[in-house]
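[1] I'll drop the sequence and a predicted model, then ask my questions.
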Amino acid sequence: MSSYIIEGGHKLEGTVKISGSKNAALPILAATVLNVGKTTLYNVPNIQDTQMMFKILETLGGKVEKKNNKIIIDTSKINKFEIPEELMHKMRSSVILAGALLGRYKKAIFSYPGGCDIGSRPIDLHLRSFEKLGINVVKNYGNIICNAEKIKGEKIDLDFPSVGATENAILASVLAEGTTTITNAAREPEIIDLQNFLNKMGAKIIGAGTNEIQITGVKKLKDISYNIMPDRIETGTFLCLAVATKGNLILENTNAEHITPVITKLQEAECKIEIEKNKIKINSNKKIKALDIKTMPYPGFPTDMQSVFSAMLTTAKGTSIIVENIFENRFKYTQELNKMGAKITVEGKSAIIRGVRKLYGANVKATDLRGGAALVLAGLSAKGVTKVDDIEYILRGYENFDKKLRNINADIQMIDDKY
């Protein structure tokens, strides 16, 4: 197990290059299965989740060639349609491979996925979408067996705009007969990136970014190269890190339009933000105002930014209220922040944060990916030394996190704990 040792109290100053998007890279990596050939991807983040996806693709028979953030994937020899259970349990996004395998082979066998424990995230919406397309779905002792003689385009009306269910429905429909229409679709920028990638391969998809997506099936796809979009959650995280440490940062290789609600809230808290092409500058040299935030599906405030904002608001002027409308178990990190002197009370799906003068270093434990990032933020802004344990969660989604932080004046080291 690894930990971060952080000495707080240093202003973060300098320039950060934002990595490729985790949440765009994973479905695009899965989508390469639909092509019988080679795909070259650029700006792929080097994180544990992408490494796990490479491992699954190789287990299925694919070849993955890695050179920094350039990845070449040869899926011509993929010859399996069963995702190993032990790999499924390590990463929730592995379920996206089901749609791609169904699209290519009309068959997929997989188990229930793992990932961060941030609440119930059933895959029923995914399975109902498959059934709408004429796919037979059987649950058998923890395994899910899907198969179809043919996949036919159909109307899929999602009960909730789930990102994963939208992506799986798209992937299963790309090579189907006829036209599939997804209504109440997720609108996230990562869905647009997936559409752009697939269309470059020869798919016929329109509507990504709206609540209705239409996929007209094609016979086959072609080899392409593609550049993954920047990570909007990493962008938001570094903006909050600047605020928490009263620092000044320039974020490069990013897109401010993808995080409009985040920037709006930071400006409401009286932070100075300048936006240029592919660049965001933030200057925060004073105590911020308290905020009220409600997480919502895109284009609302992102649930993935909730925990980092909460940590930032622990020392704001006044009382903040955070309402979590997406996941019911996403406040576990607040107990760890309270060990550092925060005053956070959780009531149902709301967290009430009473601003304190400062936080103090403590031994804390990451409970999930974004909650772990929140603890790093708290440690960097606190007085004294903070030890953050179980940082494997953080390594799942942030590329070279501690190195990037050291480059902008943070005092943070990663250590391997031996038990």
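    Yes, it's here. Since the structure is predicted, the reported quantities are computational estimates derived from the model, not experimental observations.

[2] make it CA atoms for all contacts and neighbour counts henceforth
    Noted.

[3] How many residues are close by Gly8?
    Neighbours of Gly8 under the rule other CA atoms under 10 Å: 24.

[4] contacting residues around it?
    Counting by CA atoms under 8 Å, 6 or more residues apart in numbering, Gly8 makes contact with Gly361, Gly379, Leu380, Ser381, Ala382, Lys383, Gly384, Val385, Thr386, Ala410, Asp411.

[5] what about versus this one:
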Amino acid sequence: MDSIIVSGGTPLNGDIPIAGAKNAALALMPATLLSGAPLTLTNVPRLSDIKTMTALLESLGVEVTSMQGGKVQVLSSHAMTSTRADYEIVRKMRASNLVLGPLLARHHEAIVSLPGGCAIGARPMDIHIDALELMGAQIELRDGYLHAVAPGGLKGARVPLRFASVGATENVAMAATLAKGTTVIENAAREPEIVDLVRCLRAMGAQIEGEGTSTIEIQGVEALGAATHPVVTDRIELGTYMLAPVFCGGEVTCLGGTLDLVTSFVEKLDAAGVDVSESDRGLTVKLRGDRPRAVDVVTEPFPGFPTDLQAQMMAMLCLADGTSKLEERIFENRFMHAPELVRMGANIEVQGGQATVHGVARLKGAPVMATDLRASVSLILAGLAAEGETRVNRVYHLDRGYEHVEDKLSAVGARIERVQER
């Protein structure tokens, strides 16, 4: 396994290109299962999770052709051979469950292993199951697999989600495109990735309204067709790199970034003393003073503060002037990066879903261990500010969600390299 070594204290200046959104691409790719016509995706991020989803779709008989180094993918499910998503692939990634709705919609059956992914909470499938059962699916759990059938096809229904789950909203929205009648998703997730998926489905011929609001209405159609769709900019990668110059000084422009993707995040940055300006090139970020100011953060579904930026924000607040409080309301077990930051000199107290961060003047380099995807990059960011050398171990998590992070940071002046673990 690889490690990443960061030598802190060097200001960052220049441009960082932001990739297409991982979480959007992982929902867009299974949409190919809804049609025998080709789906072409552009601006696809080159990540290990994308490779896993590709392997899963290919195991079902989907033809996947990659072009331009993987940034363009053409997917076709005209000759599918299976409706079974096996454990050996699904266990690697939570988003694998997004094949369930499309398979039920078009083929009226699916056998899908319970998914895996980062250890940041249970993230149960019951919301997905309850929603699809309202649409006429019969789902039974046997031997770790969801055995689902929809005799005669899915039927439109009123689907109230008890939690604004992104994955459940995506699964139901895809399933409803081919269902008989009208489906109304209530308490739907509003994330940009949902909006992106709906736009793609509409390009394929789906009849959908309400994306970006808490009520999405889908009128089922007989069949979907071919489409070409660009993956939306990754708001989590965007927010991550926006924080980089806050740790060690300088001015960075995140190419392709737009304020509408990170509104609540930018509000907290402004309160912390960070300038963010928008241009036709992207978002430019610079710290106003010598240290950021303390702010309180509560993670919430979009448009609230993203849970996927909580670890990175905590790392920044370790250096803030004052005491900050962070409350995690989306996932349990998502403060596992806190003990690693403490190893670098941070002052953090964690009680359940709340963390209190007392800002310190400086951090010190140390060997640390990544526990999940966002924790990985939070430790790298902390290393940018730390005195001496920080070695981040177990960075295989990182490659699931960040495209060539060491190359992007090196290009703006960071002293960072990837090495084989000792």
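    Noted; the coordinates are in hand. Predicted model only: the values in this text are computed from it and were never measured.

[6] where does the TM-score land?
    TM-score for the superposed chains, counting by TM-score structural alignment, normalised by the length of the first structure: 0.98, backed by 418 aligned residues with a CA RMSD of 1.0 Å.

[7] which one in the second structure is aligned with Cys116 of the first structure?
    Counting by TM-score structural alignment, Cys116 of the first structure corresponds to Cys118 in the second structure.

[8] what's near enough to touch its match?
    Listed by CA under 8 Å, 6+ apart, the contact partners of Cys118 of the second structure are Met93, Arg94, Asp372, Leu373.

[9] Over to Ile182 of the first structure?
    Counting by CA under 8 Å, 6+ apart, Ile182 of the first structure touches Lys155, Ile156, Asp157, Leu158, Thr166, Ala169, Asn211, Glu212, Ile213, Gln214.

[10] any idea what Val246 of the second structure aligns with in the first structure?
    Under the alignment (TM-score structural alignment), Val246 of the second structure pairs with Val243 in the first structure.

[11] Its match: neighbour count?
    Neighbours of Val243 of the first structure under the rule other CA under 10 Å: 29.

[12] again with Val74 of the second structure
    18.

[13] that older thread, what separation is there between the match of Val246 of the second structure and Lys404 of the first structure?
    Counting by CA to CA, to the nearest Å, the gap from Val243 of the first structure to Lys404 of the first structure is 16 Å.

[14] swap in Thr303 of the first structure?
    Taken as CA to CA, the span from Thr303 of the first structure to Lys404 of the first structure is 24 Å.

[15] Looking at those two, which is more packed in?
    Comparing Thr303 of the first structure with Lys404 by other CA under 10 Å, the one with more neighbours is Thr303, at 21 against 17.

[16] On the three-state scheme, the match of Cys116 of the first structure is what?
    Taking DSSP: H, G, I helix; E, B strand; the rest coil as the rule, one finds Cys118 of the second structure in the coil state.

[17] now swap in Val36 of the first structure and tell me
    Three-state call for Val36 of the first structure (three-state DSSP): coil.

[18] residue contacts, it?
    Val36 of the first structure is in contact with Asp74, Thr75, Ser76, Lys77, Leu221, Lys222, counting by CA under 8 Å, 6+ apart.

[19] who's in contact with the first one?
    Looking back up the chat, that one is Asp74 of the first structure. Going by CA under 8 Å, 6+ apart, Asp74 of the first structure touches Val36, Gly37, Lys38, Thr39, Gly62, Lys63, Val64.

[20] which of those are also in contact in the second structure?
    By both residues aligned by TM-score structural alignment, their matches' CA atoms under 8 Å, the contacts of Asp74 of the first structure still in contact after alignment to the second structure are Val36, Gly37, Lys38, Thr39, Gly62, Lys63, Val64.

[21] Which positions in the first structure sit opposite stretch 316-336 of the second structure in the alignment?
    By TM-score structural alignment, stretch 316-336 of the second structure lines up with residues 312-332 in the first structure.

[22] wait, I meant stretch 384-397 of the second structure
    Using TM-score structural alignment, stretch 384-397 of the second structure lines up with residues 380-393 of the first structure.

[23] Now list the buried members of the contacts of Ile182 of the first structure.
    Ile156, Asp157, Leu158, Thr166, Ala169, Glu212, Ile213, Gln214 (16 or more other CA atoms under 10 Å).

[24] Go through those and flag which are in strands.
    Of these, the ones assigned to strands by DSSP state E are Ile156, Asp157, Glu212, Ile213, Gln214.

[25] Could you check how far the last one is from Glu167 of the first structure?
    So that's Gln214 of the first structure. To Glu167 of the first structure, Gln214 of the first structure is 12 Å away according to CA to CA.
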